[in-house]
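Novice: output the structure for:
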Amino acid sequence: MKRRSMILISLILVLVGSSIPVQAAGRSTEIQQVNQQLKKQHFTGSVLIIRDGRTILQHSYGYANFMKLQPNTTASDYQLASTQKVLTAVLFMQLVQAGKVQLNAPLSRYYPQIAHSKQITLRQMLDMNSGLYSMTDAQTMLSDSQLIKFAAQHVKVKAIGQHNYEPVNYTLLTGIIERVTQQSYQTLVKQRIIRPLKLQHTGFMLADYQQEATTTVAYKAVNSFLPYLVHDHESKIALNRKLGTGNMYSTVTDLFRLEQAIQQNKLLKPASVATLFNATDGSYRGGLYNYRDFVVSHGVESSYEAGLAMSRDGYSGVILLSNRKTGVSLSQQARKLYQRLRL
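Specialist: A predicted model of the protein is given here:
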């Protein structure tokens, strides 16, 4: 009976729409059209659009936790998934900048047991051109060192030099970061990124997420008329094994500040930023897809999805974070909005 009631409430709320007001600095027809577009496609999550340092749309849609009738807000937390990889790339580039690691060093310097590792460079791993891939995931809770050892033992190689998006590249890079610094990845992210940037609602899913007051629940997109019918639970084991690749969360505001800080040389020197993101044709470099005037990122884990597009100067951008993945790619949508709004 309770389930029937929740389904009925869900249907009614979807039909009548959200009562949360649009928090936009501008009321232009174009921005209103964007807002209506997101509603029409049943977007569930938060959006932040900034042009030249000025917020032109900041709004949330749907529910963070439908069972508690808790709506998403602009302070809601969402899993970042693969958008986290740029943080790993930044930590790695900080070591390059300090002369502790060389971009063109062979993988064999750190993992000689991996086949063909003498032919693979660390730069290729950052850009997903290493040929490394893995078909096996750890099925138990492991420590960082155990996860890295597991990855090195189960990695395979094919087509070195060709782009092939494989998270194992960043797992192994995380292993190098921890070995060189003698600190955990989590400690380094907090010390070198979160605290210096004063990010108040960014952290790790297993360690920090439940301490937040604005957490969200992920929902499977089974039916647009019953959007909150099925939860999408990600196990602790699954989260644990995404070391350096997708086990963090943030808000739209924190994520914008983070990406802005990277583009504005607050975490790396200008030369290091230019080297890390040295492409203009949309190629993957250092955790981002790089175009001439802007960069794009995308992440999907369980039913969380993140998409962003940001100008190279860090003053303009689109952030989309969702706790209900639909058939629309948020990275493509962020890029289209960025270009449509001429940010």
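Novice: for the rest of this, base every contact and every neighbour count on C-alpha atoms.
Specialist: OK.
Novice: quick check: residue 290 touching residue 284?
Specialist: Yes. Here residue 290 reaches residue 284: they are 6.3 Å apart, a contact under CA atoms under 8 Å.
Novice: can you show me the strands along the stretch 151-300 of the chain?
Specialist: 156-157, 203-204, 248-250, 281-285, 288-291, 294-301 (DSSP state E, counting those that start in this stretch).
Novice: right, and the helix or strand after the longest one?
Specialist: Which is strand 294-301. Going down the chain from strand 294-301, the next helix or strand is strand 304-311, by DSSP states H and E.
Novice: still on that earlier bit, winner for burial among the strands of the stretch 151-300 of the chain?
Specialist: Ranked by mean neighbour count under mean count of other CA atoms under 10 Å, those are led by strand 248-250, which reaches a mean of 25.
Novice: quick one more, to check against the first:
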Amino acid sequence: MLIGDVSCAASNGYNPVLTTDQHHYDAQVVNQVGKGGYAIYTDGPYDTSRRTKTRDADGSDYTNAYVRVLQTKTTKTGSYVKLRCFNKTLGWMNTHGIKKVSFATVASGVMKQANFSGSAALISAGKTKPTVVNAGMADTTTHTANSSSGTVLYPLASLQKAMTGAIIQQLISQHKLAPSTPLSRYYPQVSGSQQITVKQLLSMTSGITNSEQLPTSAPTESGAVALAIKTLKVSSDKTFNYSDDDYVLLAGIISKVTGKSYAANVQSRLLSKLGLTHTVLVNQSIPALKRKTAYSYTLTAANAYAQPQTVGNARMAAIVGAGNVLTTPTDFTAIIQGLQNGKVLSKPQYQRLLHYGGTYSGGFYVSRSGVKFNNGSFSGLNYHTGYYATTGNYHAAIVFGNRGPLKNNAARKDFVYQLYRVAVYY
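Specialist: Sure thing, here's the model as predicted:
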């Protein structure tokens, strides 16, 4: 093929391609000096055909952009690389217009460009060990940087619901519970509980709505469930409606079915099985933490880390099973992977967990074909956790942020998706 290309190009007076390299790697567009910078040619390296005599685009339009090199071809005028930026193929540019970078550098660069502060774990092309990237500060008073190594913990918020869903699935698989089991078996005091099933709680189609709980002191697990029951409302509308109380009630059901606390179940059924030591449950018995909990910060024109705040133990303890965990992106990645590698759930059990509802199921949004996702936050604070992945975690982004707003007031969930796209295309 190469010989044929050479003879054809030479016979038409164009530059023949001397060598072709199929090696892929990540790079950044640099050195774009002069008018327009290095030329970009859509159909091949410069002057290798009639269509590559003049530039189709300017390299300067992509200065500092991160790209994927798909192929390299060398002619007598130099070496040229075929570039893709995310899912857009740009064309061919002289290799002097790029510099090779690592996958982690691409992710870190995207974080910097977005003014992101936090920690993320990315899975690219099915790797079992995630690439961890960090940006910014967790605690400016102690000069503690954001990290996923376990030195810093983050409020997991609503991403915890996947943990609660997994334990419920274990109990269903052990025939200790059924999707059709009515809520009235465990909490008959809830209005309409005879018509509310475990499946509906898992899919948030129970008709239950809740108010945000802001107690002055941390309740026990049973106290948190009692608080939810006291304040929740039940509607006859059984379409999807996001409610923390669905999962607070599931946490209570786990305790009633097993005769052990929700925290004890998380420890034995998830954390111990996965060997995780950087995940902590917050309840009335607040653990003595040896690690920092990241502060929530606000980015202002005058101060990059203004208004330091924490979520508070009482607020977290009040949503047992739905937002009372402190952890790291790395630990949560292991939990997510454990849901389908046999350590927590088998693949069939995991698939069942994802099919209790068409919008939301078992702690994940499942409304987009081939992917699942969720986001978590606490109102009034700038913590944000996000998870976006292919259903089999071949590509995944687990992103914990502790500062806002992002550049141009970008939505946090959109930034999680952007890092997922980094995992997909780089």
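Novice: before we move on, back to that, now the strands of the stretch 151-300 of structure 1 in CSV, with distance to residue 191 of structure 1?
Specialist: Output for those, formatted as CSV (distance: least, CA to CA, whole Å):
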stretch, distance to residue 191 of structure 1
strand 156-157, 33
strand 203-204, 12
strand 248-250, 15
strand 281-285, 24
strand 288-291, 22
strand 294-301, 23
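Novice: residue 252 of structure 1 maps to what in structure 2?
Specialist: Structural alignment (TM-score structural alignment) places residue 252 of structure 1 against residue 329 in structure 2.
Novice: what's the local residue count around that match?
Specialist: By other CA atoms under 10 Å, the residues close to residue 329 of structure 2 number 31.
Novice: please verify my assumption that it contacts residue 399.
Specialist: Yes. Residue 329 of structure 2 lies in contact with residue 399 (CA under 8 Å); the separation is 6.7 Å.
Novice: next up, the contacts around the closest residue to residue 205 of structure 1 other than its chain neighbours.
Specialist: Excluding its sequence neighbours, the residue lying closest to residue 205 of structure 1 (CA to CA, 6 or more residues apart in numbering) is residue 248, at 5.3 Å. Residue 248 of structure 1 makes contact with 79, 80, 81, 84, 202, 203, 204, 205, according to CA atoms under 8 Å, 6 or more residues apart in numbering.
Novice: what separation do you get for residue 248 of structure 1 and residue 83 of structure 1?
Specialist: Distance, residue 248 of structure 1 to residue 83 of structure 1, using CA to CA, to the nearest Å: 9 Å.
Novice: so which of the strands of the stretch 151-300 of structure 1 comes closest to residue 123 of structure 1?
Specialist: strand 281-285 (9.0 Å; CA to CA).
Novice: in structure 2, which strand has the most residues?
Specialist: strand 66-75 (DSSP state E).
Novice: just tell me the aligned range of it in structure 1.
Specialist: Aligned by TM-score structural alignment, strand 66-75 of structure 2 falls on no residue of structure 1.
Novice: so what does that strand touch, helix or strand wise?
Specialist: strand 19-21, strand 25-29, strand 78-85 (3 or more CA pairs under 8 Å, 6 or more residues apart in numbering; DSSP states H and E).
Novice: looking at the ones you listed, which is closest to residue 143 of structure 2?
Specialist: strand 25-29 (30.2 Å).
Novice: what's the angle from that closest one to strand 66-75?
Specialist: Counting by axes from the mean of the first three to the mean of the last three CA atoms, to 10 degrees, strand 25-29 of structure 2 points 100 degrees away from the direction of strand 66-75.
Novice: so after strand 25-29 of structure 2, what's the next helix or strand?
Specialist: strand 39-40.
Novice: could you dump the helices and strands packed on strand 66-75 of structure 2 into JSON lines with mean neighbour count added?
Specialist: Below are these laid out as JSON lines (neighbours: other CA atoms under 10 Å):
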{"stretch": "strand 19-21", "mean neighbour count": "13"}
{"stretch": "strand 25-29", "mean neighbour count": "22"}
{"stretch": "strand 78-85", "mean neighbour count": "22"}
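Novice: put together TSV for those, with distance to residue 102 of structure 2 on each row.
Specialist: Formatted as TSV, these follow (distance: least, CA to CA, whole Å):
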stretch	distance to residue 102 of structure 2
strand 19-21	19
strand 25-29	6
strand 78-85	15
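Novice: wait, a helix at residue 107 of structure 2?
Specialist: Yes. Residue 107 of structure 2: assigned to a helix according to DSSP: H, G, I helix; E, B strand; the rest coil.
Novice: just give me the neighbour total for it.
Specialist: Residue 107 of structure 2, neighbours per other CA under 10 Å, totals 25.
Novice: identify whichever of the strands of the stretch 151-300 of structure 1 lies nearest to residue 225 of structure 1.
Specialist: strand 294-301 (22.5 Å).
Novice: got the buried residues for stretch 196-206 of structure 2?
Specialist: 196, 197, 198, 199, 200, 201, 202, 203, 204, 205, 206 (16 or more other CA atoms under 10 Å).
Novice: correct me, but the last one touches residue 238?
Specialist: Yes. In this structure, residue 206 of structure 2 is within contact of residue 238 by CA under 8 Å, at 5.6 Å.
Novice: distance check, the equivalent of residue 184 of structure 2 over in structure 1 against residue 167 of structure 1.
Specialist: Counting by TM-score structural alignment, residue 184 of structure 2 corresponds to residue 108 in structure 1. Applying CA to CA, the value for residue 108 of structure 1 to residue 167 of structure 1 is 19 Å.
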